[in-house]
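Asks: From the sequence below, what's the structure:
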Amino acid sequence: MSKGPAMNAVPRLRALRLVAPALLLALVASPAGAAPPPENVATTGGGPGAVVEWNEIAGDVALAACLAPAADPPHEARMYAMMHLAVHDALNTIDRRYERYVPGRGTEPDASPEAAVAAAARAVLVAVAGQVLDPIGPDCAAAGVDVAEQAYAERIGAVPDGRAKSAGIAVGEAAAATMLALRADDGAPTTLLDPSYPQGTEPGQWRFTPGFDVAALPGWGQVRPFLMTRELSYPRAYRPYPLTSRRYATDVDEVQRLGGDGTTTPSARTPEQTQVALFWVESSPLQWNRVARTLAQDARLDLWESARMFALLDVALSDAYVDAFRVKYELKFWRPVTAIREAETDGNPATTADPTWTPLVVTPPIPDQYSGHAAEGAAAVEVLRRVLGTDRLAFSTCSLTLSEGQRCDDPTPVLRSYERLSQASAENGESRILVGFHFRHAVDDGLAAGTVIGRDTVQGALRPLHRAQGPR
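Replies: Have a look, this model is predicted:
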C-alpha cells in the first residue's frame, strides 16, 4: 500500500471546516475534517452521476451534522442506508430492474430519474439530519439540513421543468416517505452516552476507559436491522478467550508494543504503521462510501446499478454496527488500555502491567469484542466484491483523520493505494491494533462477522429481475 499523487477520484474539498463538539468527537478522538463537495460528474441516466453525487452530498451532510468524520458512525451509516434504499426504490418505480426494498406495484416510466434521485435523497437527509441527538446538538442538525437543502436546490433546478420533473419529484418523495415511516420506530433514538451504565470490576470485564465516565450507545445492538433477521451463524468465535491463555498473552503483547502513543508510551510502530493507524480512524461509512464512488465510476455503472450497489453497501454497514454493538455489550470484554494497565490482575504470568500505558488515539468508551471497525471493512468489501464481480480492483483513497496537511481537504492529500479490495479490508482491521484500540482476537472476529453480513446482504435483497444485465 503506497502513497501517491492526487487522482480524479479524490474530491476537491470546500474550505468550510466543520468541527464536531468535543464530547462526541472524543468518542473516537479523531481530528475534525472538512466536508467534501460533490464531484463534478454527469447526471444522465446512462451513468452513475446523480447517485454518486448524492452519495457524496450525504457525506457532506454527515460532516455538517457532526456525525463524521468519526463522531457517530452508527447513526451515520443508518442515514446513508435509508437514503440509498429510498433512491433505489424510486428508480425501480420508474423502471423496474431490481427488487425494491419496499415492494410495490406502481410504475412511473415517464418520470425523470434525476429528479427522483434528488427528491428521495433530499427528503431522507433533511429528516434524519434534523433529528441529530443531544449532546451533538441543534446547531449541528441545522447545519446538516442546510447542506442538504442547498444541494437539492442546485440540482433540482438543473432538471428541465415539465411533467417528467414533477413526476420524478413525486416518485422520490414517496419513496422517502415510505422509508422514513418504516424506520420511525427502529430504536435509533437511543442513549448516546450513558453515565449510569454498570461497569465491571473483575479482570477481563469492561469498565469505563480512561478519559470517560460513560458508555457509548449501549442500546445500539437493539436497533432494528435493515436486513439481518437472525443472529449470525458464527457464535463460537464471539466468546472471549481465557485471560490465562497463551493467545491472550500474545495479543496483549502485540498491542502493548505497537499501539502506544510514542510519547507517554514507547511504541515499536514504524512511520508507515502510524500512518495506517491514523488513516483508518476515519468513520467506516465515510471511507467505504468514498471508495465505492471511485469504483462505481471506474466500472461505468448506470444509475440503477450504482443505486443498488450503494444501497447494499450501506445496509451492510448499518447492520454490521447493530450486530457489533449487540455482541460488545453482551460480552463486555475489557479494552487493551484497561487490560495493559491492570495486567497484574489477569493471572497470566506472560503479561506485564504498565499503569501509564497510553494508546495512540484515545480509546472509545465501548467494549472490545468484536471490532465493529473491522466488521465494517469486511462487510463493505464483501458487498463490493460480489456486486462488481471481483476482488481484484485497484484504487486509491484519502482520509480526513490524518495529520493536517495530509487530509482529503488539503492541497496534496496522502493517498493509500490498493490492488485488491481485501487488501484494504485487512489493513483497516490491522489499524485497530496499531492505534491501540483492539486485541487481534476482536479484529479477527470482526472480519469474519462482517464477511457473513456482507454476503447475506447481497444474497438477501435487491436482487436483479430478468431485465437486469450482466453479473451485477
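
Asks: C-alpha from now on. contacts and neighbour counts both.
Replies: OK.

Asks: Next one: D72 from R386, what distance?
Replies: 28 Å (C-alpha to C-alpha, to the nearest Å).

Asks: More neighbours: those two, which one.
Replies: D72 (22 against 17; other C-alpha atoms under 10 Å).

Asks: you'd agree that one is up against L24?
Replies: Yes - counting by C-alpha atoms under 8 Å, D72 does reach L24; the two are 7.4 Å apart.

Asks: Identify the residues contacting P365.
Replies: If you count contacts by C-alpha atoms under 8 Å, 6 or more residues apart in numbering, P365 has them with 27, 208-209, 212, 214-216.

Asks: Next, the structure of the following sequence, for comparison with the previous one:
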Amino acid sequence: MRQDITNPPLAARFFAYSMLAGYETLAQSDSSLMPLHGRLRDYPRIPRPAGQCQAPQLAALFAMLHTAGQLQPSGSGLAAAAAALTDSCRNAGIPAAVVAQARARGQLVATAILAYARQDGYNRISNYPRYTPTAGPGYWSPTPPAFFGAVEPYFNRVRPFVLDSAAQFRPPAPVAFDSRPGSGFAALMREVYQTSCTLTPAQRATAAFWDCNPFALRENGHLRIGLKKMSPGAHWMAIASIACRQRKAPFAHTLQVHTVLAVVLTDAFMCCWDEKYRSNRIRPETAIRRYLDPTWQPILQTPPFPEYLSGHSVISTAAAEVLTHYFGPTYAYTDTSERAFGLPDRRFSSFRQAAAEAAISRLYGGIHFRDAITQGQDQGRQVGQLALRVLFTPVTNPR
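Replies: Here you go, the predicted model:
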C-alpha cells in the first residue's frame, strides 16, 4: 500500500477484505472462530469445499494474498510473495498436493470475498460528479505544499460492515466559523497557533510519531519527493501485530484480532468521512494564515481533506476499543512500527493511552482544532463499542 500511496480510508478497506478472506478460510477448519454471516451487512455464506483441508493456516495465507493482489493497484507484485510462500513450503518438506489444496481453497474463499467487495459500492464512486470545494470563508480548500484535491469525498456511500449507515453516529456540528476576535472559532484557531509556538521536544516527537500521512512530501527546490509513510489504519494494524506477538497468540486468535480491527477501522473511516464532507470545515493552516499570521506553517503537512472530524481521533479510539476487548485495559506494549521511518520506539501502558496520544498529536501537529479531536474521540468510541456488540452477541436479526 505504501508503494501505491493508498489513501487512509481505502487502505482500511483493503485490509478488511484481505483479512476477511483469511479469516473465512481458516474458520472452515477452526470452530473457535465465530461465524460472520448474519453479523456483517449483506455478508454472504462462503462456499465450503467437501473434505478436510490439510493445511488450513497455509490456505488462509493464500486467501489473503490472492485477495490483496486483486484489490491493490500494485497487487500483481504479491504473486511473488505467493510464489515465495510456495517455495518455503516445498523447502520445509510439505507435500506439493497439500500446498496445491491449500492454494485452491484459499482462492475459492478469496473469490467469494472479492465478489462481496465488488458489491459495496466503491467501484461506483468514479461515476459521481467531481468534488468541488464549497466556496466561502470557513470552508475547506486544498493546502500546501502539493494542493492535492479532496480525498474520497464519497466514501460515506460505501456499504459499511457493522454500521447501519455512515451517518449513524453523526456528531454535533463544529464550532461555528467566525474569524472575529472573541468568537469560539477564533479561540480554537488561537489555541492551535499558540500551541505551535510553544511546542516542547516531547510534543514534537508525539506529532511526528503519529503523523502517518501517506501524502507527505519532502521538498528540495522544485523537486517534491513522496515519503510514502504508512496510513493511520496501517499503524493500528501494526500495533495489533505487536500485541499478538508479545502475547504469543495462536494463529487463529491473531487472525481474528486483525480481522475485527480492520472491519472496525473501515467503518470508523466511513463515519468520520461522512462528517468531513458534511461540514467541509477549513483547516488550521488556511485559517491561521488568512486571519492570524500569513507566514505560519504547521509542523506536519496538512492531509488533503476537510478538518472536522479528526480521522486519527476517530479511528484510533475505535481501534483502542477493539484491542482493549482482546487484551485488556492495562496491556502495556512498545510500539516499534515507526522504525522504518527513522522514529524511535514508544512505550504505552494501554491502547487507550496510545489512542489519546494519537488524538492530541493532531493539535501539536497544527492540523486539527480541539473540537474535531474531542468529538472524533466520542465518535470512535461509539463505533468501536457498537462493533463489539454486533460481533460478539448472539445473532437475532441477521444483517
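
Asks: what's the TM between chain one and chain two?
Replies: The TM-score (TM-score structural alignment, normalised by the length of the second structure) is 0.82; 363 aligned residues with a C-alpha RMSD of 2.7 Å.

Asks: tell me the two of the contacts of P365 of the first structure that are most distant?
Replies: Of all pairs drawn from the contacts of P365 of the first structure, the greatest distance, 12.1 Å, lies between L27 and F208 (C-alpha to C-alpha).

Asks: which stretch of helix or strand covers A80 of the second structure?
Replies: Take DSSP states H and E as the rule and A80 of the second structure turns out to sit in helix 78-91.

Asks: list the buried ones in that helix?
Replies: By neighbour count, with 16 or more other C-alpha atoms under 10 Å as the criterion, the buried positions of helix 78-91 of the second structure are 78, 82, 85-86, 89.

Asks: residue ranges for the strands of the stretch 251-399 of the second structure, please.
Replies: All strands of the stretch 251-399 of the second structure, identified by DSSP state E, counting those that start in this stretch, fall at 333-335, 346-348.

Asks: among the ones you listed, which is nearest I113 of the second structure?
Replies: strand 333-335 (31.2 Å).

Asks: In the first structure, what stretch matches that closest one?
Replies: Per the alignment by TM-score structural alignment, strand 333-335 of the second structure matches residues 395-397 in the first structure.

Asks: That stretch against the second structure, how far on average?
Replies: Following superposition, stretch 395-397 of the first structure is found to deviate from the second structure by 1.0 Å on average (mean C-alpha distance after the TM-score superposition for the first structure).

Asks: Point to the residue nearest the middle of the first structure.
Replies: In the first structure, the residue lying closest to the centroid (C-alpha atoms, centre = their mean) is P285, at 2.0 Å.

Asks: can you list contacts of the helix holding A80 of the second structure?
Replies: 62, 65-66, 68-69, 96, 99.

Asks: Spatially, which two of those are the most separated?
Replies: Among the contacts of helix 78-91 of the second structure, A68 and A96 lie farthest apart (C-alpha to C-alpha), at 23.6 Å.

Asks: ok, the two, which is more surrounded?
Replies: A68 (25 against 12).

Asks: Distance-wise, check the aligned partner of R230 of the first structure in the second structure relative to A82 of the second structure.
Replies: Aligned by TM-score structural alignment, R230 of the first structure pairs with S165 of the second structure. To A82 of the second structure, S165 of the second structure is 36 Å away according to C-alpha to C-alpha.

Asks: Please apply the same query to S241 of the second structure.
Replies: 21 Å.

Asks: the helices in the stretch 1-150 of the second structure, which residues?
Replies: Counting by DSSP state H, counting those that start in this stretch, the stretch 1-150 of the second structure has helices at residues 8-27, 56-71, 78-91, 96-118.

Asks: closest to A372 of the second structure out of these?
Replies: helix 8-27 (17.6 Å).

Asks: list the helices and strands that closest one packs on?
Replies: helix 56-71, helix 96-118, helix 232-247, helix 251-279 (3 or more C-alpha pairs under 8 Å, 6 or more residues apart in numbering; DSSP states H and E).
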